[in-house]
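Enquirer: Okay, structure incoming, though there's no sequence with it:
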């Protein structure tokens, strides 16, 4: 998908170059605006080398770069997460006798934030104030957003209040940034107070505002409040995106309210909301939890004709659904079909299958599957060790636990204790002592 899009942009840049050449032929010479537009295009779609090369062409044509030229280049370097290049370009601009404007500083501040340097970003902000530049609302929003994203939400609010005292009139975008920041640190009440403040100021919250709050309510298990926000959005006539519908449907699923989750799905289809793989995963999961595998497979079969691709979660959900109804053979067949079509190994689905095989009393088969896996994680080991203990196969569990420690994986402390206690109760006290020693040794070298 990416390559055709990139090729399309490159063709557009070639057409732009052709237009400049045609203009020169008929006597219409390019000016600084022409070259600045070209630099911006190359920065966005081709790369910094191609964009920077335009500078040489400008100078050869006797055209001096201006602040917009360098702002475009600094923005391009920022998009490439290159702080060193951004700083070099800023320094080059100063040495060329070009005075940076507010957008130069805004871009540099944004670059420091996205590269995890909030202290340096704050110093740029102080420079803006000290140099008596006229800050733009984007300046304040960049600073507030950067502080929130780096966990300094309280500092962001203090800055916001200070700006208000000095006459800053925030727009909805500022309130949305603060509401999002408060929600991320689980300060839901403060976020709702911020929403009320925005409304008292005559601002009308939008879908972004409500969706942010709704998601935070569900994460905090305040489901009813989240549903109230969803209802308020509907009453105000806001258009929902797939994310909002899937968020609400997921909340209904967690509460076991399947009919309401289905209603959301129907509304999503009725309103022709952009349906993506998240939509299918959510509702395939719904049907699997209800044991309606036929309906789940019907949705599964729709994915490819819609031009979408299944991901690891899709196959994990189907595998888990088959296991839940006791159809382990069907789950194995599904995964085999997945692998024959070239899909990479699905660790989540295999972990689920191992657990279900153990619960069905097929531990030896689970061990064989475990041994065939190319990749394992802590859950793989924990699940198998736990189930071996339940089957009182403590010596086998002990060997697996040692292997797990050597591979650098962590197993739950309770599971480790169950193996040691099991060995002792079965009369293998010497092996229990050896296991303790090997586990301590493995932790030491890790």
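Expert: Arrived safely. As the structure is a prediction and not an experimental result, all values here were calculated from the model.

Enquirer: Please make it C-alpha for all contacts and neighbour counts, starting now.
Expert: OK.

Enquirer: what's the longest helix along the chain packed up against?
Expert: The longest helix of the chain (DSSP state H) is helix 2-25. Counting contacts by 3 or more C-alpha pairs under 8 Å, 6 or more residues apart in numbering; DSSP states H and E, helix 2-25 is packed against helix 32-45.

Enquirer: one step back: okay, the angle between the longest helix of the chain and helix 32-45?
Expert: Interaxial angle, helix 2-25 versus helix 32-45 (axes from the mean of the first three to the mean of the last three C-alpha atoms, to 10 degrees): 170 degrees.

Enquirer: buried set for helix 2-25?
Expert: For helix 2-25, burial by neighbour count (16 or more other C-alpha atoms under 10 Å) applies to 9-10, 13, 16, 20.

Enquirer: Mind listing residues that contact it?
Expert: Contact partners of helix 2-25, identified using C-alpha atoms under 8 Å, 6 or more residues apart in numbering, comprise 29-30, 38, 41-42, 45-46.

Enquirer: Kindly report the same for stretch 345-365.
Expert: Stretch 345-365 has contacts (C-alpha under 8 Å, 6+ apart) with 312-313, 315-317, 319-320, 323-324, 328, 331-332, 339, 366-367, 369-370, 374-376, 379-380, 383-384, 387-388.

Enquirer: Quick one: buried ones out of those residues?
Expert: With burial judged by 16+ other C-alpha under 10 Å, the buried subset of the contacts of stretch 345-365 is 313, 315-317, 319-320, 323-324, 328, 331-332, 366, 370, 376, 379-380, 383-384, 387-388.

Enquirer: next, the one to line up against it:
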């Protein structure tokens, strides 16, 4: 019986097994195919995301522009009519009414029908009424609607922006239209000046490159040297100096020397000598060139070379002025060389130099540093009689400060009294200079004279620390008077002075 059943069920189970096996294989194949497809699609999605995060510039540039809208004849006629009205309003200085009409056109999408002329009028009117945001908006709209401004537009606009000192808008306009601005020396000179005025010398090399492609004459190259000064570019400055040859002007030479003295005074001196050899009949180097180089040498503490240059200048028929005299006195002060300073000063006076107020300050600093306080006192005492000008409070304060350097308190006080005799009142700086010095000398009577003068001035400028130092060392009635005055003036009294004596 069992054999009989097996004979009938054997084929059935075999067939069933084969069907199940085929189904299992199909499931596995489907899974493998799905997994492979999922991996591939996932990688493609990830790559698309990466491409979106790092867009290819060439692909973006190649992106087709949006189709240009076509306008009906009625829309074109309406835009022309409104443009005439806007031009009339702008001509009558009714900027707001013109702007309102422009906005109505913009809401209708008809601003693309406007001409360069009306945009130019809007930009220039906006600048004149200090609506810089409107001017920038008009420039961006011109770019968006495909208007390429003419050379006349750029010359007029850049001149106007420069004259109104809207330097930032100059550079913004360049950023908007960069490659569409025609090569023109007026336009690019305005752009370069804007970059220099905004202290952005790093913007100038690219602008200079385009400026150089314009039709330039020799004097136009001054702008190159101004940029080289801002960039500290000695090499390009010297190369252009040699390229121009005899066309170099005194201003160009002075700018080149200004670059050199900051980095290499020896190079500047060599270029100055070379300028002499270019042409004996030319008018450079002038006194400004020597002044620039002498100052550079003084700043580098090369006093001997500066004096050699002074002699060289005289040998070439140029007399020093008060500026060169001041530079040389400053160099003598740095080196504490009083004898040389006095000789240079006397020689300059003998050659007819009229010393300026700045020269007097420098001379007083030289005398003060070298301890020649009596000489400094006599100089300032006789200055008006010798030179016809009365010294100012700045000069007297400088004299007093020099006396305090070597603790010549009596001479400082004598200078203070001389100033008052000459009818000059002390200022805040004078009080702030004298009060600590008199406190250090512990001459309390003089301290109180200064303190009373100080309290007659604005409380905001009172020397609080010096007053507290004086109060800490004083006693008796002077202490009480000073403390009461400080309280009335609202001055903070330090904790060490707040007790009762």
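Expert: In hand now; what should we look at? Just so it is clear, the structure is predicted and the values come from calculations on it, not from any experiment.

Enquirer: Overlay them and tell me the TM-score.
Expert: TM-score of the superposed chains, computed with TM-score structural alignment, normalised by the length of the first structure, equals 0.55; 318 aligned residues with a C-alpha RMSD of 4.8 Å.

Enquirer: one step back: kindly write the ChimeraX command that selects the buried subset of the contacts of helix 2-25 of the first structure.
Expert: Command for ChimeraX that selects the buried part of the contacts of helix 2-25 of the first structure, burial taken from 16+ other C-alpha under 10 Å:
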select :38,41,42,45,46
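
Enquirer: and which of the contacts of helix 2-25 of the first structure is nearest to residue 297 of the first structure?
Expert: residue 45 (40.5 Å; C-alpha to C-alpha).

Enquirer: Can you tell me the centre-most residue of the second structure?
Expert: The residue lying closest to the centre of the second structure (C-alpha atoms, centre = their mean) is residue 199, at 3.7 Å.

Enquirer: Just tell me what it corresponds to in the first structure.
Expert: With TM-score structural alignment as the criterion, residue 199 of the second structure lines up with residue 81 in the first structure.

Enquirer: Just the residues contacting stretch 175-192 of the first structure, thanks.
Expert: With C-alpha under 8 Å, 6+ apart, stretch 175-192 of the first structure has contacts from 141, 144-145, 148-149, 151, 153, 156-157, 194-195, 198, 208-209, 212-213, 216-217, 220.

Enquirer: actually stretch 402-422 of the first structure, not the one I wrote
Expert: 377-379, 381-382, 385-386, 389, 392, 394, 397-398, 401, 432, 435-436, 438-439, 442-443, 446.

Enquirer: From those residues, keep the buried residues only.
Expert: 377, 379, 381-382, 385-386, 389, 394, 397-398, 401, 432, 435-436, 438-439, 442.

Enquirer: Figure out the helix or strand that residue 189 of the first structure lives in.
Expert: Taking DSSP states H and E as the criterion, residue 189 of the first structure maps to helix 188-200.

Enquirer: The helix or strand following that helix vs the second structure, mean deviation?
Expert: Downstream of helix 188-200 of the first structure, the next assigned helix or strand under DSSP H and E is helix 207-219. Compared with the second structure after the fit, helix 207-219 of the first structure shows a mean deviation of 2.2 Å (mean C-alpha distance after the TM-score superposition for the first structure).

Enquirer: Give me the angle between helix 207-219 of the first structure and helix 188-200.
Expert: Relative orientation of helix 207-219 of the first structure versus helix 188-200 (the same axes, to 10 degrees): 160 degrees.

Enquirer: Helix 207-219 of the first structure packs against which elements?
Expert: Contact here means 3+ C-alpha pairs under 8 Å, 6+ apart; on that basis helix 207-219 of the first structure packs against helix 172-184, helix 188-200, helix 223-235, helix 242-254.

Enquirer: Can you give the contact residues for that helix?
Expert: With contact meaning C-alpha under 8 Å, 6+ apart, helix 207-219 of the first structure is reached by 176, 179-180, 183-184, 186, 188, 191-192, 223, 225-227, 229-230, 233, 238-240, 244, 247, 251.

Enquirer: thinking again about what came up before, in helices only, show me the contacts of stretch 402-422 of the first structure.
Expert: Among the contacts of stretch 402-422 of the first structure, the residues falling in helices (DSSP H) are 378-379, 381-382, 385-386, 389, 394, 397-398, 401, 432, 435-436, 438-439, 442-443.

Enquirer: Mind telling me what residue 236 of the second structure corresponds to in the first structure?
Expert: Correspondence of residue 236 of the second structure to the first structure, assessed by TM-score structural alignment: residue 123.

Enquirer: gap between its match and residue 21 of the first structure?
Expert: According to C-alpha to C-alpha, to the nearest Å, residue 123 of the first structure stands 44 Å off from residue 21 of the first structure.

Enquirer: Ok, residue 280 of the first structure next?
Expert: Relative to residue 21 of the first structure, and taking C-alpha to C-alpha, residue 280 of the first structure is found at 50 Å.
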